[in-house]
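J.: What would the 3D arrangement of this be:
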Amino acid sequence: YKAKDSNLRVLLRNYRLSDDIGFRFSSPWWNEYPLDATKYARWLAAAQGQVITLFVDYETFGEHHWPEGGIHEFLRALPGEANKWHHLNWRTPTEAIERHNPVGEIDVHEYNTVSWADIERDPSAWIGNPMQNISYDSLKELEQLVKGIGDKTLIRLWRYLQMSDHFYYLSIKGGGPGDVHNYFSSMGSPVEAFAVYSRILSDLEARIRAELEKPELAAKRVLRRLPAGMGFTFSYEFARSSGVTVQSLHEFLSSLKTVDLSSIRFHMERGDFERWLRHVVGDDKLADQIAKVSQSKRKLKGEALRKRLLAIIERRIEQLKTVAKVPAGLKETEK
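T.: So this is what the prediction gives:
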């Protein structure tokens, strides 16, 4: 096959023949047990298509299947048995794609990722259940923070926690797939693996936030672009969205210049700006300044209110940029 809109050649794994070696070779319950090289070569000879691609893990030969079970003897005998069939030839991947033209085009959308794990053969071995989703989302939320610090040690630790094995151990599947997940895990159960991973991730987050208390980094954190789901959405009244959502202080300032005054008044009366700036953006100083405007005995209205808010936020952004050492004219979110 070839990848869609590309000249990249793709060799698809023959999962049945591959799994006969990788997973079923040592299974007494399998109706083809025991499997020997003669029988397997016969299956290869009967297979359809131009190329038979056999993909198995290195661990298959000695770890998944112990030498005492005959896996090494099987591997040693297979080339000779296959060579007895005149229409079978051994080829490297490069030789295979050079000898044969693609028979079709394949397109795998990013949300339809394929794998050779479990029965589903999709990403559900690593992502999907609540423990996996929570762990993944928590790890992802640290990305901008740890990259903003730029500390190589913290970034390396953060990347270590992205290893797929951590999420694989959180699988709660049953049956055969569950047995495979448990076989590879060093933990007593997925729940134990989740507890351990969460503690380690919390420790890393604590280290990151301790670094962010330094003035320069604290300013950069406030100026950062927030992850999806943490932005501020302007509304006119309860449950009536304006359709405008901002993800940073710069975007907040820009939108305040054009958003309808009724939306500004609505959020000021509820204290929404103050809460978002304090609890999401993380700028207590700016939140306090906005609160003072709201609590002032001299209530500003209309364009006067807008003008006052813009002046406060513009001044605060310039202060933060100075502390964060952001060059003049450059937004922190553009760096």
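
J.: only C-alpha atoms for contact and neighbour calcs from this point on.
T.: Noted.

J.: which parts of the strand or helix carrying residue 203 are buried?
T.: Residue 203 is part of helix 190-212 when elements are defined by DSSP states H and E. Under the neighbour-count criterion of 16 or more other Cα atoms under 10 Å, helix 190-212 has 190, 193, 194, 197, 198, 201, 204, 205, 208, 209, 211, 212 buried.

J.: so what does that helix touch, helix or strand wise?
T.: Judged by 3 or more Cα pairs under 8 Å, 6 or more residues apart in numbering; DSSP states H and E, helix 190-212 is in contact with helix 130-141, helix 143-149, helix 152-160, helix 215-223.

J.: please give me the structure for this one as well, since I'd like to look at both together:
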Amino acid sequence: MSIAPARVHFAAPDRLWPGYAEALPRVFAEAGVAAELSRDHPPGEVDWIVYAPGGPALDFAAFSRAKGVLSLWAGVERIVGTVPADLPLTRMVDDGLRQGMAEWVAGHALRHHLGIDAHVLRQDGVWRHVAPKLARDRPVTVLGLGELGMACARTLAGLGFPVTGWSRRPRAEPRLAHALSGPEGLPEALAGAEIVVLLTPLTPETENLMDAARLSLPARGFVLLNPGRGALIDDAALLAALDGGQVGHATLDVFRQEPLPPDHAFWAHPRVTVTPHIAAETRVESAARVIAENLRRGAAGEPLLHLVDRRTGY
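T.: Predicted coordinates for the structure are as follows:
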């Protein structure tokens, strides 16, 4: 007897539909997964929900027979509190996200390390023969050693930077100069850093992680890179630290409100670089393979990949 295809409801912004409408059925077929993708399945007939923020509002409780919610984003803070506790929720972790994030972080770390802005933006005919430090002499701290944070820490260490990593729970990585954890390890992780990268999940414990007190701990004039979550930073404290010289430059990819309002102070500040949430865009092809693998696992009764721990929120 043939098994009925799983009904997969695509709950994401309209702009994402054309790419996934082509890729997901093709990848399902390649993986041998029997599934019907639609944006119009009746909620009571849906087996799986593929989700991304910005789409139509969902009452997850209406999907009475759903086996899980499969997020296309690495962060799930927008829905972790609205998905019923007995409905499995996964976050997106894939090679495209890891590679994109590592490239953004490495590119901007090198940009600031080498002083590229000073050369490119001036071009005023003055010969300033000032050689940058070597990477081995510029300490970097990465806050958050999950999939994305660890990928960035390894990339930066591979470029020669002495990298200190910090995470909520202990994480071992031989390429790091130091691996610290827990609230007691955070001040030590920040102390003396010349580049700080924010990649922790956003939880009640990490909101405003970089407040005035913690912004004062790295080396004076340090560079702050935030491709993680906008609310990890106290915006007013950051602006004050920039104006006072404690923070030399902030390159920010994520914000409390997106798109960043045109009148926000970050746009006009001379020591802030804004990028429009592009550090780790989910790539359709690689994400489709992760979704297909989780559908295969669900059908086979195997554990889902990247299942969210409801106690921690990620």
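
J.: Next, the TM-score between them, please.
T.: Superposed pair, TM-score by TM-score structural alignment, normalised by the length of the second structure: 0.20. Supporting alignment: 106 aligned residues with a Cα RMSD of 6.5 Å.

J.: now the strands for the stretch 151-300 of the second structure?
T.: 163-167, 178-181, 195-198, 222-226, 247-252, 272-274 (DSSP state E, counting those that start in this stretch).

J.: most tightly surrounded among the ones you listed?
T.: Ranked by mean neighbour count, the strands of the stretch 151-300 of the second structure are led by strand 163-167 with a mean of 27 (mean count of other Cα atoms under 10 Å).

J.: could you say what helices and strands that strand packs with?
T.: Applying 3+ Cα pairs under 8 Å, 6+ apart, one finds that strand 163-167 of the second structure contacts strand 140-143, helix 147-158, strand 178-181, helix 182-190.

J.: picking that back up, okay, the angle between the helix holding residue 203 of the first structure and helix 215-223?
T.: The directions of helix 190-212 of the first structure and helix 215-223 differ by 120 degrees, with axes from the mean of the first three to the mean of the last three Cα atoms, to 10 degrees as the criterion.

J.: before we move on, the earlier item: of all the helices and strands packed on helix 190-212 of the first structure, which gets the most neighbours per residue?
T.: Among these, the stretch with the highest mean neighbour count (mean count of other Cα under 10 Å) is helix 215-223, at a mean of 21.

J.: next helix or strand past that helix?
T.: strand 232-237.

J.: For that next one, list every residue counted as buried.
T.: 232, 234, 235, 236.

J.: now the strands for the first structure?
T.: Listed in chain order, the strands of the first structure (DSSP state E) span 2-3, 105-106, 232-237, 240-246.

J.: Of all those strands, which one comes closest to residue 17 of the first structure?
T.: Closest of these to residue 17 of the first structure is strand 105-106, at 21.2 Å (criterion: Cα to Cα).

J.: May I ask you to name the longest helix in the second structure?
T.: Counting residues, the longest helix in the second structure under DSSP state H turns out to be helix 95-114.

J.: now for that one, which elements pack on it?
T.: If you count contacts as 3+ Cα pairs under 8 Å, 6+ apart, helix 95-114 of the second structure packs onto helix 147-158, strand 222-226, helix 284-300.

J.: Please indicate which of the ones you listed has the most neighbours on average?
T.: Scoring those by mean count of other Cα under 10 Å, the most buried comes out as strand 222-226, with a mean of 24.

J.: what about residue 242 of the first structure, distance to residue 253 of the first structure?
T.: Going from residue 242 of the first structure to residue 253 of the first structure by Cα to Cα, to the nearest Å gives 16 Å.

J.: on that earlier part again, got the helices and strands packed on helix 190-212 of the first structure as a markdown table, with distance to residue 38 of the first structure columns?
T.: Shown next, in a markdown table, are these (distance: least, Cα to Cα, whole Å):
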| stretch | distance to residue 38 of the first structure |
| --- | --- |
| helix 130-141 | 43 |
| helix 143-149 | 52 |
| helix 152-160 | 43 |
| helix 215-223 | 64 |
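
J.: Identify whichever of the ones you listed lies nearest to residue 180 of the first structure.
T.: The closest of those to residue 180 of the first structure is helix 130-141. By Cα to Cα, the value is 17.1 Å.

J.: quick one, the closest one and helix 190-212 angle?
T.: Using the same axes, to 10 degrees: helix 130-141 of the first structure against helix 190-212 is 20 degrees.

J.: just to revisit the earlier point, could you tell me the angle between the longest helix of the second structure and strand 247-252?
T.: Compare the direction of helix 95-114 of the second structure with that of strand 247-252 by the same axes, to 10 degrees and you get 160 degrees.

J.: returning to what we had before: would you mind giving the helices and strands packed on helix 95-114 of the second structure as CSV with distance to residue 70 of the second structure added?
T.: Below are those laid out as CSV (distance: least, Cα to Cα, whole Å):
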stretch, distance to residue 70 of the second structure
helix 147-158, 17
strand 222-226, 25
helix 284-300, 7
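
J.: To residue 112 of the second structure, which of those lies closest?
T.: Closest to residue 112 of the second structure of these, according to Cα to Cα: strand 222-226, at 7.4 Å.

J.: Next, the angle helix 95-114 makes with that closest one.
T.: 160 degrees.

J.: So which other helices or strands are in contact with strand 222-226 of the second structure?
T.: Contacts defined by 3+ Cα pairs under 8 Å, 6+ apart place strand 222-226 of the second structure against helix 95-114, strand 195-198, strand 247-252.

J.: In CSV: those, plus distance to residue 189 of the second structure.
T.: As requested, those are arranged in CSV below (distance: least, Cα to Cα, whole Å):
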stretch, distance to residue 189 of the second structure
helix 95-114, 17
strand 195-198, 10
strand 247-252, 17
